[in-house]
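Novice: fold the following, please.
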Amino acid sequence: MRAFLRFEDYSTGLALRLSIAFLVIAASLALFQVITRFVFASPSTWSEVITRSAMVWSVFLGVAVAFRHGAMISVEVIQQMLPPRLGLSLFMLANALSVIFFSILFWQGWAMAERVANQKLAALDISIAWAYAALPVGSVFIIIAIIAAMIRAAQGGWTSAQATPKPEATS
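Specialist: Next comes the predicted model:
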């Protein structure tokens, strides 16, 4: 289990760095698009397509990081109201359902990427499958992060992250 948790730590760190890189690319190209359109009155034909694809990649890689840090929408209020064992069971069930969802997304994303492999992105000579590949690739990172969260919860770490007290305001 420790080896898997170390692997998840590395893979989620990689997902974070890639997500940030794609977000920087998207923001930079969006700025480039605005400048070429409104300053030079000659809009770029390719930057919008790459911006959109980079945003999709950023989101799907960033979701793994969100699961790792417990930042996804959850049923935390209900979990905290229940007895610890029942709350843990609800946590595990919610995460198991998430694994099923992202497994289906992986499968469908893979199928979609295969279907569009011969199509090209608008204004570019690049397969649109590269944009659709964000679904299966992101799903793998997400599933790894969810399974690691379930392992940590089974080892007794599910309540500690959620029940940490908020720092009190000092006056």
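Novice: drop to CA atoms for contacts and neighbour counts, all remaining ones
Specialist: Will do.
Novice: check which helix or strand the residue most central in space within the chain maps to.
Specialist: Residue closest to the mean C-alpha point of the chain, counted by C-alpha atoms, centre = their mean, is residue 63 at 2.0 Å. When secondary structure is defined by DSSP states H and E, residue 63 falls within helix 47-68.
Novice: give me the buried positions along that helix.
Specialist: 47-51, 53-68 (16 or more other C-alpha atoms under 10 Å).
Novice: what's the answer for stretch 75-86, then?
Specialist: 76, 79.
Novice: between the two ends of that stretch, how far is it?
Specialist: Taking C-alpha to C-alpha, to the nearest Å, stretch 75-86 runs 13 Å from one end to the other.
Novice: now show me the structure for the sequence below, then we'll compare the two:
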Amino acid sequence: MWRSILDRINKLTEDITALFLLIMVLLVFVKILTRVLFQSSFPWTEELSRYLMIWITFLGASIAFKYAAHIGFDLIVNKLPGMLKKIFQVISAIACLTFFILLIVKGYELCGRSMVQSSPALDLPMAYVYAIIPISGILMSINLVDTTINKMRYS
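Specialist: Predicted structure coming up:
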């Protein structure tokens, strides 16, 4: 049950990230094309591309936790004996989880404060841009817990 839900969440995250990347590439292409052809471009394309890049980065970070692809101390940890290795992995996971909880809490506060601020070209509430901070904190926390449990079981 847990695995099925997590797989769906991660698949949706990957699909959204791929879609945002496609949209961003198309926007940059349109910006370049209009600049070359008309010596002018739409001001909103650069802004939207920037916001999509932010979302892609944060969503990609959460996807990387699914594959345990973040930078780590594998060389050192793999040389440790069994129980010490597990202790080190749990301590590392607790430190990461603490940071993710801060991301969730402070990101939520930032969204609340920035609802009245709008972006220059799109007139979009900046809370929509900043919403990825707590969202990615939640996604990274879920994937971190899952990968840590799997490491404890199979190592």
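Novice: TM-score for these two?
Specialist: The TM-score (TM-score structural alignment, normalised by the length of the second structure) is 0.93; 155 aligned residues with a C-alpha RMSD of 1.3 Å.
Novice: contacting residues around the helix or strand following the helix holding residue 63 of the first structure?
Specialist: Once the chain leaves helix 47-68 of the first structure, the next helix or strand it forms, by DSSP H and E, is helix 76-81. Helix 76-81 of the first structure is contacted from outside by 86-88, 90-91, 162, using C-alpha atoms under 8 Å, 6 or more residues apart in numbering.
Novice: take those residues and keep only those in strands.
Specialist: Residues of the contacts of helix 76-81 of the first structure located in strands (DSSP state E): none.
Novice: same list (those residues) but as a markdown table, adding distance to residue 137 of the first structure.
Specialist: Formatted as a markdown table, the contacts of helix 76-81 of the first structure follow (distance: C-alpha to C-alpha, whole Å):
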| residue | distance to residue 137 of the first structure |
| --- | --- |
| 86 | 33 |
| 87 | 31 |
| 88 | 29 |
| 90 | 27 |
| 91 | 25 |
| 162 | 28 |
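Novice: buried members of those residues into PyMOL, please.
Specialist: Here is the PyMOL command that selects the buried residues among these (16+ other C-alpha under 10 Å):
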select buried, resi 87+88+90+91
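Novice: what comes up buried for the helix ranked longest in the second structure?
Specialist: Secondary structure of the second structure per DSSP state H: the longest helix is helix 2-38. Burial within helix 2-38 of the second structure, assessed by neighbour count using 16+ other C-alpha under 10 Å, is assigned to 6, 9-10, 13-14, 17, 20-21, 24, 27-28, 31-32.
Novice: after superposition, how close is that helix to the first structure?
Specialist: Superposed on the first structure, helix 2-38 of the second structure shows a mean distance of 1.6 Å to its aligned residues (mean C-alpha distance after the TM-score superposition for the first structure).
Novice: corresponding residues in the first structure for that helix?
Specialist: Residues 4-40 of the first structure are where helix 2-38 of the second structure lands when matched by TM-score structural alignment.
Novice: check stretch 62-74 of the second structure too.
Specialist: Under TM-score structural alignment, the match for stretch 62-74 of the second structure is residues 64-76.
Novice: endpoint to endpoint, that stretch covers what distance?
Specialist: Stretch 64-76 of the first structure end-to-end distance (C-alpha to C-alpha) = 19 Å.
Novice: still on that earlier bit, how far does the match of helix 2-38 of the second structure sit from its chain's centre?
Specialist: 12 Å (C-alpha atoms, centre = their mean, to the nearest Å).
Novice: again, but for stretch 125-140 of the first structure
Specialist: Worked out by C-alpha atoms, centre = their mean, stretch 125-140 of the first structure lies 14 Å from the chain centre.
Novice: for it, buried residues please.
Specialist: Buried residues in stretch 125-140 of the first structure (16+ other C-alpha under 10 Å): 127-140.
Novice: ok, so of those residues, who is nearest residue 103 of the first structure?
Specialist: Nearest to residue 103 of the first structure, judged by C-alpha to C-alpha, of those is residue 139 at 7.0 Å.
Novice: how close does that closest one sit to residue 79 of the first structure?
Specialist: For residue 139 of the first structure, the distance to residue 79 of the first structure - C-alpha to C-alpha - is 25 Å.
Novice: can you check residue 3 of the first structure too?
Specialist: 29 Å.
Novice: same question, residue 12 of the first structure
Specialist: 25 Å.
Novice: over to residue 14 of the first structure?
Specialist: Residue 14 of the first structure is 30 Å from residue 79 of the first structure, by C-alpha to C-alpha.
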